[in-house]
Structure formats: structure tokens, C-alpha cells
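Peer 1: Give me a 3D structure for the following:
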Amino acid sequence: MIRSENLCCLNEYLYNTAMVSCQKLGYWEKAVKLLYEMEGSGLTVSTSSYNLVISTCEKSRKSKVALLVYQHMAQRDCMPNTFTYLSLVRSCIWGSLWNEVEDILEKVEPDVSLYNAAIHGMCLRREFKFAKELYVKLREMGLEPDGKTRAMMLQNLKKHQK
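Peer 2: You can find the predicted model right below:
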């Protein structure tokens, strides 16, 4: 309606507001379309705009689309942040894209929040072997897991040691 009635100029704030609505409603296709429209309009697209679309894909269980948006973001020289990576890690876990999770964790500076999220997700998906490997790696890097991660690992390592 704003576009068709020329009520005002579309700006980053309006696009992001529309993408938040898409996120809440699970309209990942519309969020991607808005992102590309925003890029085509000549507006500068911020990391937070890309994050909204990646998060929408995460919530809609569209892991491969989230990865494509992330790759597109990188091609446009937009710097991802911790929120970008957290959303990607969670998305890849729900999509059972284990190699992609490992690739993401290898590319970024060691970040305990990313490892905690990956370990939580893997435990929830009952991928205890991967969770244990990440937990060992986390500890070897000198990072301290949060209490929930420690508890999950203690609970599941005892059950699944073979």
C-alpha cells in the first residue's frame, strides 16, 4: 500500500519493519523478496536487514535458503555478526547440515555463544557424538561453556558413552 499510493519514500526502517512482520508470520519467501527489492532500490542494506531474513528462514526451517542469503550477504561485502552466525548455526542444525555447522564454527573467531548454541541444538537433535566433539573442542580452546551446556553434556555423556 505504501508503495502503490506513494505515501512516502521507502527506506531501510520501513523495509526492516516489513521483514520483521514476515519473520513473525513465517513468510520467508516474502522476506527474501523484500531484501532483494531493497538492494535493487539502491538503499544500503545493513547486517541487521540480512539477519532478519536469515532468522526468518531459520524459523521457517529453510536452512539452505538461509545459507544462500548468508553467501549473498558475503558477496555484497556486508559483515556478518554474532547474531548472523547464531541464526545460521541453529538453522543448519535443524536442517541436519552438520558439515555446514562445522564450516561456520571454523570460519569465525572462537565464540562461546556459538558453540553453546551448536551443542544445545545437537543434543536436542540427539546428535550426541557431534555434540561431544564440539564440547571437547570448546574446552580445548579454553572457552567456558555455560551452565546449561555443561548440564546437557553431563546428562547425555553418561547415557551415551560406548
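
Peer 1: CA only for contacts and neighbour counts going forward, please
Peer 2: OK.

Peer 1: so which strand or helix has N116?
Peer 2: Under the criterion of DSSP states H and E, N116 resides in helix 112-124.

Peer 1: let's see this one next to it:
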Amino acid sequence: MAPGTVQLDRFSWNARLARCGKAGQHEKTIPLFQEMQKKGMTPNTLTFVSVLNACATLRALEEARQVHEQIIQSGCEGDAFVGCSLVDMYAKCGSMEDAQSVFDKMPSRDAVTWNAMILGGGKCGQGEKALELFSQMQQEGVKPDSVTFVGVVNACDSLVALEEGRCGHKQIIQSGWDSNVFVGSSLVDMYAKCGIMEDAQRVFNNMQSHDVVTWTTMMLGHMKCGHEQRALELF
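Peer 2: Below you'll find the model as predicted:
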């Protein structure tokens, strides 16, 4: 097969994999990836990113490990997009040790990669680790964005970490992200879980818009604190 034909065929396979992802048909991605290789097509970085994203969504850790082995063998592990996808996939699958291992090997790390680690730490119950990563991120000169702050606030949604949460809130205000609906919702959720409804209400009032999640968080927070009447008023 001529080199140009190989490139065209690989492009077609990658396009099919990408369409599966966009259509939310992630369960079709791995079999399609396997079929691609049976047909003699060698995966490239775009192929691996599509497959890793599917594994992350499906929480298919074992399949992802096998794909990771292929990535190492192909020499694509050092690619920035592949590395970021690996970190995100392992974090979403709950394997923070593997995520950290890939993260440490990356020659450079942008905000997206840091966010994957911070969000993953919070979801895996490693709030302290997430806060350490946030501090390290800033020390390395990477600017936090709205996703970063959502991850930090989520890591602080227990009474033990309330002071860290307040510090994070101050940085959010300084960075101008306090009006962002996702960041605001995370702050409301944090304060409500800590039973500090005055602060939750203050953040809620300052938000430019509210979604169903934010309203529900406020109502549940008041219910938890015994403020049934206020919850009904909000409803």
C-alpha cells in the first residue's frame, strides 16, 4: 500500500473514532480501535486521544492500561495531548497513582493537565492532595482558570477544609471568576455542605445567573440546617 493511501486510510479511521466520541457512542470506540489495527492500520496520536477519552468516559481502566502499553511502544507517550489524555483518563478512572506517574513524566504541563489532576484528586477523596497540586501549579507559574477553581472548591467541601475553601474563595474573587456560574455553584455547594448558609446565600446573591443545580443546592443546604421555611421560599 502506498504511503499516501496509508495516511488517507488512517485519517478515515480517526474520523470515525472522533465521530463516535462526538455522538456519545463511546462504547463503540474500543471495538473500532481494535478493528482498525486488525486491518493493518497503525494508530497515531489522534487515534490514542480518541480511545483514551472513550476509556475515561466508560471508566474502562483495564482497556486503558492496554492502550497505554501500546502508546509506550509507539513512542507517543511524550506527546502533550496524549499525556494530558492519559492523566485525565486515569484520574477519571480513580487511579490517581497512575495519573501522577504520567503527570510527573510530562516535559511540560498546561492548565488543562493540572485541572485533570486537581479534579481527580477531589473526586477520589484526596482533597488535601488536590490543594497541594493547586499550590504547586501556581508556584510553577501556571494561571488557574474557572475549572481549576471548581476543582479547588470541590476539594474543600468539608468543614475540616473550610479555611482552605475561604482562601480559595478570596483567590476566585481576585481572579474575577466569582460570577462564573460553575464556580459560583461550587462555592454555594461548599458553604452549604459546611452549614455556613449565610456565606452560601451571599455567593448565590452575587451570581449573575442560577441553574437548577444551584437552586437545589441552596434548598438542600437550608433543609440540612433545619431552615425548612427558607427552603420552601427558595422553591
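
Peer 1: What does the TM-score come to for these two?
Peer 2: Here the TM-score for the pair of chains, by TM-score structural alignment, normalised by the length of the first structure, is 0.74; 150 aligned residues with a C-alpha RMSD of 2.9 Å.

Peer 1: Give me the aligned partner of M117 of the second structure over in the first structure.
Peer 2: Under the alignment (TM-score structural alignment), M117 of the second structure pairs with A118 of the first structure.

Peer 1: Which positions in the helix holding N116 of the first structure come out as buried?
Peer 2: Buried residues in helix 112-124 of the first structure, defined by neighbour count with 16 or more other C-alpha atoms under 10 Å: V112, S113, L114, Y115, N116, A117, A118, I119, H120, G121, M122, C123.

Peer 1: Which residue is the nearest non-sequential neighbour of the first one?
Peer 2: Nearest in space to V112 of the first structure, with sequence neighbours left out and distances taken as C-alpha to C-alpha, 6 or more residues apart in numbering, is L143 at 6.1 Å.

Peer 1: Helix or strand for the aligned residue in the second structure for that neighbour, just tell me which one.
Peer 2: Aligned counterpart of L143 of the first structure in the second structure: G141 (TM-score structural alignment). Per DSSP H and E: G141 of the second structure is located in neither a helix nor a strand.

Peer 1: Am I right that I172 of the second structure is in contact with F149?
Peer 2: Yes. Using C-alpha atoms under 8 Å, I172 of the second structure is in contact with F149, at 6.9 Å.

Peer 1: Please identify which of those two sits among more neighbours.
Peer 2: Of the pair I172 of the second structure and F149, F149 is the one with more neighbours under other C-alpha atoms under 10 Å, namely 27 against 24.

Peer 1: how much space between the more buried one and E69 of the second structure?
Peer 2: The gap separating F149 of the second structure from E69 of the second structure is 33 Å, by C-alpha to C-alpha, to the nearest Å.

Peer 1: Residue nearest the middle of the first structure, spatially speaking?
Peer 2: In the first structure, the residue lying closest to the centroid (C-alpha atoms, centre = their mean) is S87, at 1.6 Å.

Peer 1: from memory the match of M117 of the second structure sits against I93, does it?
Peer 2: Yes. Counting by C-alpha under 8 Å, A118 of the first structure touches I93, with 7.3 Å between them.

Peer 1: ok, back up a step: which is the next helix or strand following the helix holding N116 of the first structure?
Peer 2: Downstream of helix 112-124 of the first structure, the next assigned helix or strand under DSSP H and E is helix 128-140.

Peer 1: buried residues in stretch 99-115 of the first structure?
Peer 2: Applying 16+ other C-alpha under 10 Å to stretch 99-115 of the first structure flags E100, V101, I104, L105, V112, S113, L114, Y115 as buried.

Peer 1: List of residues touching that stretch?
Peer 2: 82, 85-86, 88-89, 92-93, 118, 134-135, 138, 141, 143-145 (C-alpha atoms under 8 Å, 6 or more residues apart in numbering).

Peer 1: try 10 Å this time
Peer 2: Contacts with stretch 99-115 of the first structure, where a contact means C-alpha atoms under 10 Å, 6 or more residues apart in numbering, come from 64, 67, 80-83, 85-93, 118-121, 130-131, 134-135, 137-139, 141-146, 149.
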